[in-house]
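Trainee: Turn this into a model:
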Amino acid sequence: MHELSVEVLMLHADHTGTWSYRHITVPPGPGESPDEAARRACGLAPGAQDSVVHSTSWRYDRERARVVLTYAVCPDPVPGASRTVLGDLPIARGSAPASPSPERIEVANVAAHAIQHLAFLMAADPVVGAALARRPAIAAALESCSPVLAGELGGAGARSFDRAAAAGR
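Mentor: The predicted model follows:
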């Protein structure tokens, strides 16, 4: 039997476009959906209007025999919290068309993917776009990212996430 873990990345962009994140992983409680577990992990109510909560990816953790369902929460609901700064990292990719899972994936790779996912949603989803637009630093940083779906990454058109691109430099 495989366990399910809900991974929550609470994202923050400062006025320079530099992204940072907090990371927590929780199991869903009895009868709790993954959405509910993500909100519980970061202390958000179901009707919160100031933060976007969105599932951005999943992966299989072979060592722990669990599926990890990742949620991006943006902005981080705790403004003054200690976070990890996201450096210049490419999106992690599999090595072959029939092997989509990367051999190694770090939390920072997942965070970079989540940010690009949010950039896509900001452009494509009016509800998410309106919520993110209320945060000027986050909106500006997301507008500088490549708003593409994971399946559209690749080839000459793909670009890695970096702070300079997020800052519009």
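Trainee: From here on, just use CA atoms for contacts and neighbour counts.
Mentor: Will do.
Trainee: Next up, the contacts around residue 124.
Mentor: Contacts for residue 124 (Cα atoms under 8 Å, 6 or more residues apart in numbering) come out as none.
Trainee: So which residue is dead centre in the protein?
Mentor: residue 114 (2.5 Å; Cα atoms, centre = their mean).
Trainee: how about this one, so we can line them up?
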Amino acid sequence: MTDQIDAGLAPVSVETLMLRAAADGRWSYRRLTAALGRGESPDEVARRLAGLSVNEPSTVVHSTSWRHRPEGQIVLTYAVCPDPEPHLPAEELPVLHIAQGSAPAAPAPERIDTTNVASHAVRHLAFLMATDAVVRRALLNHPLIARTLEGLAPLTMARLEDIPA
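Mentor: Coordinates of the predicted model:
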């Protein structure tokens, strides 16, 4: 027996989360999605959704996660930072809450929503800010974002003894 996928549901979709930081350290995001087109890479779809070219020197486009939907779809998530259109309405992230699996061999959370995915994307960028020279160089062009991410870096690299059992 083969799995059937609804013809209206693309098997792979790209989700972009355009991220912005506020002066008080809170994050907001805008979310856009599109199907992966024939001959189009996920990176190209993410840039298209964000309205960016491949030569953007100070905007980071980075794949941060993927998830499986019960309908048989894979969603590839990209963080775009900073938001290329910060004047557009965005959803606020009051806290950065990462969804977690229930056991070491069951990494998929029982429930995951966009705020969990956006929180993971912000934390992922904080990790990259601390470990990836290309990302760091781009984000240093945005002092507020760089400062806010640097403030999160200790959370992304917690020592094992600091993690609750």
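Trainee: follow-up on the earlier one: what's the match for the residue nearest to the centre of structure 1 in structure 2?
Mentor: Residue 114 of structure 1 maps onto residue 121 of structure 2 when the alignment is built from TM-score structural alignment.
Trainee: Contacts only, for the counterpart of residue 73 of structure 2 in structure 1.
Mentor: With TM-score structural alignment as the matching criterion, the partner of residue 73 of structure 2 in structure 1 is residue 66. By Cα under 8 Å, 6+ apart, the residues touching residue 66 of structure 1 are 2-5, 60.
Trainee: Return the members of these classed as buried.
Mentor: Neighbour-count burial (16 or more other Cα atoms under 10 Å) applied to the contacts of residue 66 of structure 1 gives 4-5, 60.
Trainee: Inside helices: which ones of these?
Mentor: With DSSP state H as the criterion, helices contain none of those.
Trainee: Out of those, the closest to residue 136 of structure 1 would be?
Mentor: residue 5 (31.9 Å; Cα to Cα).
Trainee: Which position in structure 2 pairs with that closest one?
Mentor: So residue 5 of structure 1 corresponds to residue 13, using TM-score structural alignment.
Trainee: quick one: its match and residue 36 touch, right?
Mentor: Yes - counting by Cα atoms under 8 Å, residue 13 of structure 2 does reach residue 36; the two are 5.3 Å apart.
Trainee: about what we covered before: measure the match of residue 5 of structure 1 to residue 82 of structure 2 for me?
Mentor: Using Cα to Cα, to the nearest Å, residue 13 of structure 2 is found at 22 Å from residue 82 of structure 2.
Trainee: same check, this time on residue 63 of structure 2
Mentor: Separation of residue 63 of structure 2 from residue 82 of structure 2 (Cα to Cα): 14 Å.
Trainee: Check residue 92 of structure 2 too.
Mentor: Counting by Cα to Cα - residue 92 of structure 2 and residue 82 of structure 2 are separated by 15 Å.
Trainee: who has more neighbours, the two?
Mentor: For residue 92 of structure 2 and residue 82, the more surrounded residue by other Cα atoms under 10 Å is residue 82, and the numbers stand at 22 against 17.
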